[in-house]
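> prediction below, plus the sequence it came from.
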Amino acid sequence: MKTILRNFISVLRRFRMATLLNILGLSIAFAAFMVIMMQVSYDYTFDSCQPESEAIYRMDMQYQGEQVAIMSRPLARAFTESSPHIKAGTLMTSWTSDGFYSVERSGEIQNFQDPIATVTPDFTRVFHFDMVEGDETALEQPKSAMIPESIANRLFGNESAIGKQLMGGTSGKVVAIVNGVFKDFPRNSSVRNIIYLQMDPKENYDEWGNSNYYFFFRMDDPANAEDVKENFKKNFDKTKMAGSDLDWERDKIDLHITPLTQLHFLTNASYDSMPKASRQTVQVLFAIAFIILLIAGINFTNFSTALTPMRIKSINTQKVLGSPDSLLRLSLLGEAVIISFVAFLISLVVLHLAENSFIASLVDADMSLGVQWKIIGVTGIIALLVGALAGGYPACYITSFPPALVLKGSFGLSPKGRVLRSTLVSIQFIASFILIIGSLFMFLQNHYMQSAPLGYDKDELIVVELNSKINKNLSVLESEIKTFSGIEAITCADQILSSRDYYMGWGRNYNDKPFCAVGSGCILWRISLVGELCLPYSDLLVGISGSLCYCFGHYFYNRYLPELASSKFESGGKYKVGVIRL
């Protein structure tokens, strides 16, 4: 070991630049490999935090040939009750909203804002929660709430959260009581670390046409899932839907079930706001990670080979003086392994620095070294293997020639020496070009997504988030803002335009005919009446109903609303209603 370290220090002094370049290239390669593998692991292990995750399914509905992730409450209830193989079923609203609320702490009322979703009580029986306070019955009481440990610590510090009241942001009325606190889920989980409220037991209880919910269920045995679904379709009394907006035969309704473990890669279901990833993209990233290691290993071997003409005479002189081949090869191999492992240690420093840089925003996974210890450990082993593979062949190759041949001539100019270097350089160039071309296509796709026309002019637009108190006085806000010069128009909306879809789960009729069918997703955006609509060249159609303004795409307009173009009529004698082309 002392001989190996002594030779390594000698090589570092004699070939300082080559050694530093080797270490630099390998350290960057190892850091890039770990970052990419963190994202790959994040996607491939999505929802693996759930025990028996293979037994949890989400049911989607096929409506008029389109798969939709939402379904009605009575249909979900009928399926849950159809088989003893279904251990539990639960519903969750298909959207989460950032709710303003307040809590009392140390005698003071403090305001907060967090995402909120409503669920049925069996949510804790379908999904596993590691409860810090309370138990799986936390959502069975009226107005009950369940919050993650991170939010509980932020709201109540070291105090117990059980029994604490969540009050409306401006009304001061109690909207929920905390009955449970659960340990935070990892980032790659469909169950998010948000506030869960008990769904109103009467909400859309028998509304077959109101499809607004995600439906999850847990099986006793995953092998029975398809049989249970087919049995339900065969025996379900479809006349129960009579009188609703849904008709099993007319709307060509079918049912699809997706295991929770595959839900992250399901991308063909409409109205699905669950986190998604492309399986092909993840596979490409996986391949890129190992191509980077291949290029780094070849580069390492090329540097070692490039030093061969300068080192081979010294090595073979040692052979002449009696050093055995095995010791010389072990020494050369040890040098390569040490260089590779030093590069790995430096890559950990690079990774730690990247954790607090813009690179972290490009990765969904938590880049903390303590969290990613498995990937770091595997990369450390790979670093040793890279050193052994990249240094092993040159070590054997350099010591395989008779000392007389090497001491008399120039090995670097021999045919075997030239073939070795040419082959390695060719492989390196091919792999590099593959990465460059792939990166170019990714850049072009990313550029297209960032520069594609959105249908409205987003320049010179300022967006400000309002709380519920200000929302009650929008006219006052409008008057005050208009006093500032340079402000041409003001409007209010539920969401930033194009930031997300806003779907209807109910129907609307015009002249006794449905013009917004259930599940058609006709509403894209809601705009309050206050102010002017400042969309200079929007490609949308806008219809005002009550105190809200509904935006439709041209496809929906051409299909359902041609006779309403430019029409105006009264609604309740208060607001004008119409469809306007901008």
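Thanks, I have it.
> make it CA atoms for all contacts and neighbour counts henceforth
OK.
> gap between residue 278 and residue 438?
16 Å (C-alpha to C-alpha, to the nearest Å).
> show me which residues of the strand ranked longest in the chain are buried.
Longest strand in the chain by number of residues (criterion: DSSP state E): strand 108-119. Buried residues in strand 108-119, counting neighbours by 16 or more other C-alpha atoms under 10 Å, are found at 111, 116, 117, 118, 119.
> got another one to weigh against that:
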Amino acid sequence: MIRNYFKTALRSLLKNKGFTFINILGLALGLAICLLITFYVVDELSYDRYNIKHDSIYRVNTDLKFSGTLTQYAITATPVANVLKTECPEVETAVRITPALNIRFKKGDEIVREDGATFYCEANIFDVFTLPLLSGDAKTALKEPNSVVIAESMSRKYFGDNDAIGKSLFLVTSGTSLKVTGVMKDMPVQSHFRANFLLAADPVNNDNPWNKLTAFATYVLVKPKANIKHLETKLNMAMQKGLEGSSTINYSKFSAGGNYFKLGLMPVTDIHLKSNRVMELGTNGNSQYVYIFSAVAVFILLLACINFMNLSTARSANRAREVGVRKVLGSSRKHLIFQFLAESLIVTFVAAVIAVFAAWGLLPLFNHLSNKELVINIQTASWLLPTLLSIVVVVGILAGSYPAFFLSAFQPINVLKGKIATGFKGGVFRSTLVVVQFAISIFLVIGTLVIYNQLNYIQNKDLGFNRNQVLILNNVNTLEHPEILKQEIKRLPGVMNATLTSFLPTANNKVLNYVSPGENKTGQSTQFWRVDNDYLSTMGMHIKAGRGFSDKFKTDSLAMVINETAAKTFGYGDNAIGKTITTGIGKDIKKYHVIGVVKDFNFSSLRDNVTPLVMALDNDWLARLSIRINTHNLPALMAQIKKTWKTIAPNEHFEYSFMDADFDALYRTEQRMGQLFILFTGLAIAIACLGLFGLAAYAAEQRTREIGIRKVLGASAAAIVGMLSKDFIRLVGISFFVAAPLAWLVMNKWLQGFAYRDNIQWWVVLLAGAGALFIAFATIGLQSFKAAGANPVESLRSGD
């Protein structure tokens, strides 16, 4: 019997090739997009799950509130790991990790910079994280000083196909040779930090007193069924006890002012999507995008299912006689339902197969847009095939259920008399489907326009500095006398100015410090930047009061330039010039005098407000050389700059970037998400139009006789088009009034994540509504003009 259902269903589908093609196309498109989004969501949710004991690994975070400012760190005080190991029986072990800065290895005559993927760590890191060694012994690999474990790709990079074990890597930074004691598999992309080099180090020489409150990323491996809340409480009590005996801070006095330190444990699997703290070991994702794209996937799949229902219902008049004859010949409604569901399952299965190949073909483009490295492999197939089978069954039954129950309910007597339906106006359910479809489409269009406008606002906002025509040379800190390079480059024609510092508005090198703005005043949390005399002019910043640094004033060695927010926070108002600011404690106290107030400039993401910032003249050992240039003849100038670099540092790699590109990189995630959103919105509209096309065909088919009579009585083609279109336009109008307020609420909440944002403009909402109406009318018009142009004789004959 079942075989007969599918056999009959296949014949029916092949008989109506046009209907079948459109139905399969809509479903395949919806399923393909749904699969791509599923790959993205699964990848985002899989971070750090490669660790065998991922359920038992936690990172210790620090919340520090001081002078009303809360700073959330991804790192902890020096002694936390030892406290966990010695005083907490529910802990198996704990390990400290810290990024290694200014790391340069020698490869032949070339010096290669390896910042960003090099970490100092304790030897027990392999007990916490799953980092399989291809060669070497994990138990002893990092026990000895000056030993290093390298990733497989780095082994090939530095030693080719030779065995790297026992070989030496010369660390230019410290002038020491590191012995390779292990080669590990490259860490998975789905890790919140990725290490290519693990350097042996005892990062702690003195755990007591707690003289470094935020120093190391500390990870703890807890025993099964450990009480995490109890462990946090115990850890905070130990921290407070340790601080009481510290020479650095008296915790009782500290907390009496409303200040506090608080340690918390975060599951390692939550870090990628739920952590955006100071001093993260890597760049994390955003859980909002996972939720948004999950919703988009559901919406697009829903649109595809609605299409199926609309297109199947559109064929109801053609299949009514078939249903009537089958019922007269003895077919039960149950058998007819099974018949229509079989057709639905066949269409869904074929669409699913096409969708898999389409998703596979589109994966490189999707990876490019989303900055992912997604692949379809055996591991993917292990969950994809069962999931796809489930989707086929669920979507097949869901999409085919309404046509099945609708068509099978026709009464034979009414069918054979031609009284099969009340037309479009009676299809309340189908009208609801159209409203849902276009409400989703309008919602996505408004969301896309808001995202585009916000990104455009970011690109054109006055940031308080000039990021254009600024060339940044990296690796300058590797030079013995970087100031010589600066002076030589300033002499080049086409160079307007240059500054030596790593503290740039588009860089991630931000340093929090605590300063006292006057005698007996409470310390304030502020950014503390080390710059040179040429910094303000090179960056194109504007002095609001006083002056900038100058080599003409020897007293500027103890001078400060502060931003407007710092002047306001410190209570200076318009009288900041000449005020005294104190930094440090004990013997390290320094007193600076304020010589200038610089106009506020954005030195972080526009998601954040400008915070207090002070600048002082000082050497920066991580300095980069920023050069303001004239780009009239950029290739020739770049050649001269490179030549100057090679003259001074012949063995150092010449590496550069442009400040405007670095600024764009701060918002690359939003840009990528915006591009994906535009793509998905376009596809959602295309799918919705397919559904509307099907419903328009249904309406025209149901009113064939009426159209023929109207034409015989003299109705014009325009009048008939208007008659067929007005009901659809009304439904699209309802969709607009449903979607517009929802889109405004959701996108306004998204914009709240930006401290500096463009408000939702009224024309954005109207444009989305007008666009939806135009697209709907264009889609309906194809069917309407076709119906209006039909021969009335044929129309009246077909209505018999």
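Noted; the coordinates are in hand. Here the structure is a predicted model, which means the values were calculated and not measured.
> which bit of structure 2 covers the helix or strand just after the longest strand of structure 1?
Per DSSP states H and E, the first helix or strand lying C-terminal to strand 108-119 of structure 1 is helix 123-126. Per TM-score structural alignment, the counterpart of helix 123-126 of structure 1 in structure 2 is residues 125-128.
> show me the longest helix that occurs in structure 1.
helix 415-451 (DSSP state H).
> average offset between it and structure 2?
By mean C-alpha distance after the TM-score superposition for structure 1, the fitted helix 415-451 of structure 1 averages 4.0 Å away from its aligned residues in structure 2.
> okay, helices next: where are they in the stretch 401-550 of structure 1?
Secondary structure of the stretch 401-550 of structure 1 (DSSP state H, counting those that start in this stretch): helices at 403-408, 415-451, 468-471, 474-481.
> same question for the stretch 101-250 of structure 2.
All helices of the stretch 101-250 of structure 2, identified by DSSP H, counting those that start in this stretch, fall at 125-128, 152-159, 228-244.
> for the next helix-or-strand element following the longest one, what is the distance to the chain centroid?
The element immediately downstream of helix 228-244 of structure 2 (helix or strand, assigned by DSSP H and E) is helix 251-256. Relative to the mean C-alpha coordinate of its chain, helix 251-256 of structure 2 is positioned 39 Å out (C-alpha atoms, centre = their mean, to the nearest Å).
> before we move on, the earlier item: what sits up against the match of helix 123-126 of structure 1?
Stretch 125-128 of structure 2 is contacted from outside by 53, 57, 93, 94, 95, 138, 139, 219, 220, 221, using C-alpha atoms under 8 Å, 6 or more residues apart in numbering.
> have a look at how far, on average, it is from structure 1.
Following the fit onto structure 1, the mean deviation recorded for stretch 125-128 of structure 2 is 2.3 Å by mean C-alpha distance after the TM-score superposition for structure 1.
> kindly list the longest helix within structure 2.
Longest helix in structure 2, counting by DSSP H: helix 333-370.
> I'd like the next helix or strand past that helix.
Per DSSP H and E, the first helix or strand lying C-terminal to helix 333-370 of structure 2 is helix 378-407.
> which strands and helices sit next to the longest strand of structure 1?
strand 86-93, strand 97-105, strand 195-198 (3 or more C-alpha pairs under 8 Å, 6 or more residues apart in numbering; DSSP states H and E).
> please identify the deepest-packed of those strands.
The highest mean neighbour count among these, using mean count of other C-alpha atoms under 10 Å, belongs to strand 195-198: a mean of 24.
> in structure 2, what stretch matches it?
Residues 197-200 of structure 2 are where strand 195-198 of structure 1 aligns, with TM-score structural alignment as the criterion.
> other residues contacting that stretch?
With C-alpha under 8 Å, 6+ apart as the test, stretch 197-200 of structure 2 has contacts from 117-123, 142-151.
> buried subset of the residues you listed?
117-123, 142-143, 146-151.
> now do the helix or strand encompassing residue 783 of structure 2 against helix 428-460, angle only.
Using DSSP H and E, the element containing residue 783 of structure 2 is helix 762-788. For helix 762-788 of structure 2 against helix 428-460, the angle by axes from the mean of the first three to the mean of the last three C-alpha atoms, to 10 degrees is 140 degrees.
> packing partners for helix 762-788 of structure 2?
Here helix 762-788 of structure 2 touches helix 428-460, helix 668-702, helix 704-712, helix 717-751, going by 3+ C-alpha pairs under 8 Å, 6+ apart.
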